[in-house]
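My questions are about this predicted structure, shown below with the sequence.
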Amino acid sequence: MFAGLQDLGVANGEDLKETLTNCTEPLKAIEQFQTENGVLLPSLQSALPFLDLHGTPRLEFHQSVFDELRDKLLERVSAIASEGKAEERYKKLEDLLEKSFSLVKMPSLQPVVMCVMKHLPKVPEKKLKLVMADKELYRACAVEVKRQIWQDNQALFGDEVSPLLKQYILEKESALFSTELSVLHNFFSPSPKTRRQGEVVQKLTQMVGKNVKLYDMVLQFLRTLFLRTRNVHYCTLRAELLMSLHELDVGDICSVDPCHKFTWCLDACIRERFVDSKRARELQGFLDGVKKGQEQVLGDLSMILCDPFAINTLSLSTVRHLQELVGQETLPRDSPDLLLLLRLLALGQGAWDMIDSQVFKEPKMEVELITRFLPMLMSFVVDDHTFNVDQKLPAEEKAPVTYPNTLPESFTKFLQEHRMACEVGLYYVLHITKQRNKNALLRLLPGLVETFGDLAFGDIFLHLLMGNLALLADEFALEDFCRSLFDGFLLTASPRCLHPAGLRAGGGRGGGGRFWAPPTRPLLWPLPGRRTCSATCCGSSSTCTTGWPRPGWTPCARRWSPRARWVPCLPGLCRPPCPQAGRGGGGGAAPNHALSPLQSGEAVKELYSQLGERLEQLEHRKPSPAQAAETPALELPLPAVSTPAGL
């Protein structure tokens, strides 16, 4: 408690104990000790007896004086840190730290020492090591001091960042799998500014401060984790962190991040949920401005464009442009804005492949996508418009027109073989569902059974689709609609997308917290061609795949380039998934059993059980033909879904 007082020549409890042990008159010894070590103020000597008469203990008096002096000293230290020239004030603070550091373990004076260290831009290395070696001191020091420790200790910084990244992913999954879902409130409803006020983003922003080195470390962690897990939420965090620093006007970082202005412009588009012509030209200018020799910037730009919020905005804008082109009778190839949107989408969708291959080059645009697929999609818009106009005609003018119920084979093939076509096609399905266009939805649903990478069964698409289907609540009373939706689409996911061998905890294509893949290729378990490192950082004896696996590279890197080295694994986030994780029902079970939520929380499993019981009840209570029109709507309580465990 009194550590360090002797170094300053101030008597402490041990000195008093020794004095009382060796003295012959204890009362005189105590009085002399009080005189030598008390408050050296002559006028105080006459006031102390007066306090004694009022029953005020001397300890209480001295403690109040001590607290007052400490507060004054803290104010003075803060004043010194803001007065005069930088060299002079830092010299004063360094001298003060040298004199007071011996008291750093004394609880009553520790705040003063920590305050001095907080205002020093560079604390002496020796003192930083002493603080880092003592857990109590490390926890007590300000984040400004911790930054100086972290920038030279990547592993320690990783320990601090790891829980925040894990919390961020869990929060995104919780929002994505929430039952509080409607067409007006979904995963993409919060504005960018609202999302940046989240706890994790704010903490990371505070931890990074103006330190470029720490910012670079965070980006390295995000790139590595994105490469390892394919979880696109790390891309969201990368953009949110940069824009959070932008809002605080941290020029030291924003000025050196080549993606700053691009992200700023894209953030404005996400806020408006549309990419207009002006901002489209700005974004194009940033892409065209990437100079030869700086192609690695495309890696970060692609990661920012891979953010689900960016993909959502670009896809919505693409569908909207297609509708406008129908009204203008213009082909997609003649629209520069549409071609740019497709260029941005292609760059975002190819982020993982670009980072994994280290080939920083924009993916080539598929010519057939522009000349065949998009015109085909526009023809669907024309079919809808023609049918709607015909339905509004007077009865005597109506022609016997039926809504097309088949899909061109080439359209289905595009959805299966081209990711860009699949993404645009899925957002067109979301658009027609939001427009309550039942006929168009039923026409397109069969084409979603087989899509590129099973994107139609990705978490984000299903999340949005379920919200939009709420607008078609009345249609669920019709057997044909339910059969097409459930039997023709949703239940087809059973044998392929929920196969235990294809499950992988952590991110997935389609943007959710899970990865659904056919059992023929359980991706990332492990990633082919990956080097492995001893997973001591993961706290287990197993091995984990590490980011940037290129020949000749060695662990522990700080720069992201082909000449760089690996970024170390983050504790708790680099552990490879267990191949037995999530194994539930046995093979060959009924479709409903195969659809059981193998890796979901208890709330989801309970909801699944209730749904099964309800379906059984309805099966036993099949109505007679006369009662078929009065079939009650299916109603189930929707409890709040708990956050899925693990990444």
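Nice, I can see it. All figures in this text were calculated on a predicted structure; none of them were measured in a lab. Numbering: from 1, shown residues only.

When you work out contacts or count neighbours from here on, use the C-alpha atoms and nothing else.
Will do.

From Cys265, how far off is Asp276?
In this view, Asp276 and Cys265 are 11 Å apart by Cα to Cα, to the nearest Å.

So those two - more neighbours on which side?
More neighbours surround Cys265 than the other of Asp276 and Cys265, with 16 against 13 (other Cα atoms under 10 Å).

For whichever helix or strand that one is part of, what is the distance to the chain centroid?
Here Cys265 sits within helix 260-272, counting by DSSP states H and E. Distance of helix 260-272 from its chain centroid, counting by Cα atoms, centre = their mean, to the nearest Å, is 17 Å.

buried residues in it?
His260, Lys261, Phe262, Thr263, Trp264, Cys265, Leu266, Asp267, Cys269, Ile270, Arg271 (16 or more other Cα atoms under 10 Å).

swap in stretch 18-37?
In stretch 18-37, counting by 16+ other Cα under 10 Å, buried: Leu20, Ala29.

try stretch 376-383
Under the neighbour-count criterion of 16+ other Cα under 10 Å, stretch 376-383 has Met376, Leu377, Met378, Phe380, Val381 buried.

what sits up against that stretch?
Leu322, Gln323, Val326, Tyr403, Pro404, Phe411, Gly425 (Cα atoms under 8 Å, 6 or more residues apart in numbering).

same question, stretch 40-56
Pro57, Arg58.

Against that first model, consider the following:
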Amino acid sequence: MKNNPTNSSEEHLKNLCAVSNYIHILLTQGYHFNNLSFPFISFEKKVRNKENKVSILFITLGISNGEDLKETLTNCTEPLKAIDQFQMENGILLPTLQSALPFLDLHGTPRLEFHQSVFDELREKLMERVAIIAEGKDEDRYRKLEELLEKSFPLVKMPSIQPVVMQVLKHLPKVPEKKLKMVMADKELYKMCAVEVKRQIWQDNQALFGDEVSPLLKQYIVEKEAALFSSDLSILHNFFSPSPKTRRQGEVVLKLTQMIGKNVKLYDMVLQFLRTLFLRTRNVHYCTLRAELLMSLHDLDISEICSVDPCHKFTWCLDACIREKFVDGKRARELQGFLDGVRKGQEQVLGDLSMILCDPFACNTLVLSIMRNLQELLSQDALPRDSPDLMLLLRMLSLGQGAWDMIDSQVFKEPRLELEVVTRFLPAMMSVVVDDHTFTVEQKLPSEEKSSLSYPTILPDAFNRYLQENRVACEMGLYYVLHIAKLRNKNALQRLLPALVETYNDMAFSDIFLHLLTGHLTLLSDEFGTEEFCSVVFDGFLLTSFSRCNVHRHTLRMLLHLHHKVLPSYMETLTKTLEPPKQCSEPVKELYTQLMEKLEAHKKSPPPTDETPSLDLGLHPVTVPTTTSTPTTPL
């Protein structure tokens, strides 16, 4: 006949307490129970105080303790019999054990060692029993655990018993409030308890939860910034290279996911922290974390949270697009359905949707898709306004770009996309493509058919104006510059870069764009050997704002990789210009020192010429009409 699990657990607990008490006596009173000697050892005050606390616990539980033994030995006339009696009453309650113990004495095994071994085994068995009860299907299982908690909790401060108490707390879905308050009030207990217990504390204590989450959020931002300023400068391995699944395996995302568990209240708290920090700092990496956190819970199939987050399916669909770095027609219609499905009275969800679309990884995917869409429109001689897919992409990009304003104003309404972005800015950008194509075709003509046409240097007024006044147009303009650099089109790049000195909200000097641009410029490394190209890149763009710490830092990052390609006379001027002032940040000073060391080493031993990496631009092949009036430069 099997023992009742609860009764068995209680017996384990009783034996555990008895053995723990016995070990405590052996350790603190200094008696050697081999029937040889019984010297009493005096202790320092600090140790005595700790011992008294434990003794009080045993008295409370009705268990004999060291003080009882001391009193017995003081008043008895036959110490040996008193010791035997105490051992009989307080040792392990197993009759057959008493006759076996002398064999241990004969083998020189101390009683302390034996009891410690038994204690460890009992504790392990009890913890296993607690887990079995919790995982069972008995309707009374949690009541049984609560009863066990009541009996064991007084010993929670005892290091030897504490793991058992923590195990019981861990498996209770609702720990009694009184116990939670006691754990929360004691820093040591709070630190030792499992995350399952802490969740119950956090859900009613937002400030404490904020203290736990805050270091993780700071760590996340530091990691993102470190990636943007990485010493690895490459077009093939940049900030946007890791897949969504890989990014969700980051330490911070995993820790936050574990801390939240299935608790909707804690999830809402984290989202509120992210909104607040996004408002306070305008740092778009908080938007990335918002999306990554939801998808991490999705990966773990936490339906308790995913089913109540209205952004879940939208984020899931967008996540698939980010993985492919392209929004295809089918997914575009799905995303549109989610946006159109926001009902009256539920407009607040637009705030979260805009934050998810403000994620740089989402923006990157949207703009790359826009560029690919424009390429196809060019090949078909179609107008941008006639493409539903393009208009949806612009709608989502506009919603993402307006996230901060929407959350700040608490006016949850989709920002209106200026029609002139489609009717004026995009045609102006296309005219730049046509200019470039016309010049390319002209250069291929026989010399007798060539005209005196020179490459245009002035940009259309509409292009410059919208680059400065409209954030959606500016985002597309910046990605067009990256696309030109990817094609190694030096002429077009020299025409476009000076226009980036004045952009909407200085977007051209953001860390993300500079990170991408410096990586793309490595494809044109040989062009840095000409003064004209250096003048455009440095004098015409980067040095106009190098007083900003981040611009200074990105410029030095690029030079660390391309210094041997830069015209020597120009490099000498740059080293003087870029020398950091005393008040400059340490990373800038370190980069400058590394650059000077590399220049010195290069003078002694010039490095071999770098090979330009091969590229897969990821663009669909497009059939282009053969007439010379149609632009053929891919967008």
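Structure received. In this text, all values refer to a predicted model and were calculated from it rather than measured experimentally.

TM-score, when you put one on top of the other?
Once the chains are laid over each other, their TM-score by TM-score structural alignment, normalised by the length of structure 2 reads 0.80; 533 aligned residues with a Cα RMSD of 2.6 Å.

still on that earlier bit, export the buried residues of helix 260-272 of structure 1 to a markdown table and append columns for distance to Lys91 of structure 1.
Formatted as a markdown table, the buried residues of helix 260-272 of structure 1 follow (distance: Cα to Cα, whole Å):
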| residue | distance to Lys91 of structure 1 |
| --- | --- |
| His260 | 36 |
| Lys261 | 39 |
| Phe262 | 42 |
| Thr263 | 40 |
| Trp264 | 40 |
| Cys265 | 43 |
| Leu266 | 45 |
| Asp267 | 43 |
| Cys269 | 48 |
| Ile270 | 48 |
| Arg271 | 47 |
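
and of the contacts of stretch 376-383 of structure 1, the nearest to Leu472 of structure 1?
Tyr403 (18.3 Å; Cα to Cα).

Quickly find the element holding that closest one.
Judged by DSSP H and E, Tyr403 of structure 1 forms part of no helix or strand.

ok, it to Leu374 of structure 1 distance?
Relative to Leu374 of structure 1, Tyr403 of structure 1 is positioned 20 Å away (Cα to Cα).

Same check on Lys261 of structure 1?
31 Å.

got it, and Glu68 of structure 1?
From Glu68 of structure 1 to Leu374 of structure 1 the distance is 74 Å (Cα to Cα).

the more surrounded of these two?
Set Glu68 of structure 1 next to Leu374 and count neighbours by other Cα under 10 Å: Leu374 wins out with 21 against 11.

thought that one was touching Ser335?
No - using Cα atoms under 8 Å, Leu374 of structure 1 is not in contact with Ser335; the gap is 11.8 Å.

check which helix or strand covers the residue lying farthest from the centre of structure 1.
What lies farthest from the middle of structure 1 is Thr24; by Cα atoms, centre = their mean that is 71.0 Å. Counting by DSSP H and E, there is no helix or strand that carries Thr24 of structure 1.

What lines up with it in structure 2?
Superposed on structure 2 with TM-score structural alignment, Thr24 of structure 1 falls opposite Thr77.

Out of the contacts of stretch 376-383 of structure 1, which sit inside helices?
Those of the contacts of stretch 376-383 of structure 1 mapping onto helices are Leu322, Gln323, Val326, Phe411, Gly425, per DSSP state H.

Write the PyMOL selection for whichever of those are buried.
The PyMOL selection below is limited to those of those classed as buried (16+ other Cα under 10 Å):
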select buried, resi 322+323+326+411+425
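
Looking at the ones in helices among the contacts of stretch 376-383 of structure 1, which one is closest to Gln154 of structure 1?
Gly425 (43.5 Å).

From Asp159 of structure 1, how far out is the alignment partner in structure 1 of Asp268 of structure 2?
In structure 1, the residue matched to Asp268 of structure 2 (TM-score structural alignment) is Asp216. Counting by Cα to Cα, the gap between Asp216 of structure 1 and Asp159 of structure 1 amounts to 16 Å.

Over to Lys203 of structure 1?
The value you get for Lys203 of structure 1 to Asp159 of structure 1, if Cα to Cα is used, is 14 Å.

do Glu282 of structure 1 as well
Taking Cα to Cα, one finds Glu282 of structure 1 at 39 Å from Asp159 of structure 1.

Matching Leu325 of structure 1 against structure 2, which residue comes up?
Per TM-score structural alignment, Leu325 of structure 1 is aligned with Leu377.

residues touching its match, list them.
Here Leu377 of structure 2 is in contact with Leu383, Pro384 (Cα under 8 Å, 6+ apart).

separation between it and Pro427 of structure 2?
12 Å.

Equivalent analysis for Val588 of structure 2, please.
The value you get for Val588 of structure 2 to Pro427 of structure 2, if Cα to Cα is used, is 41 Å.
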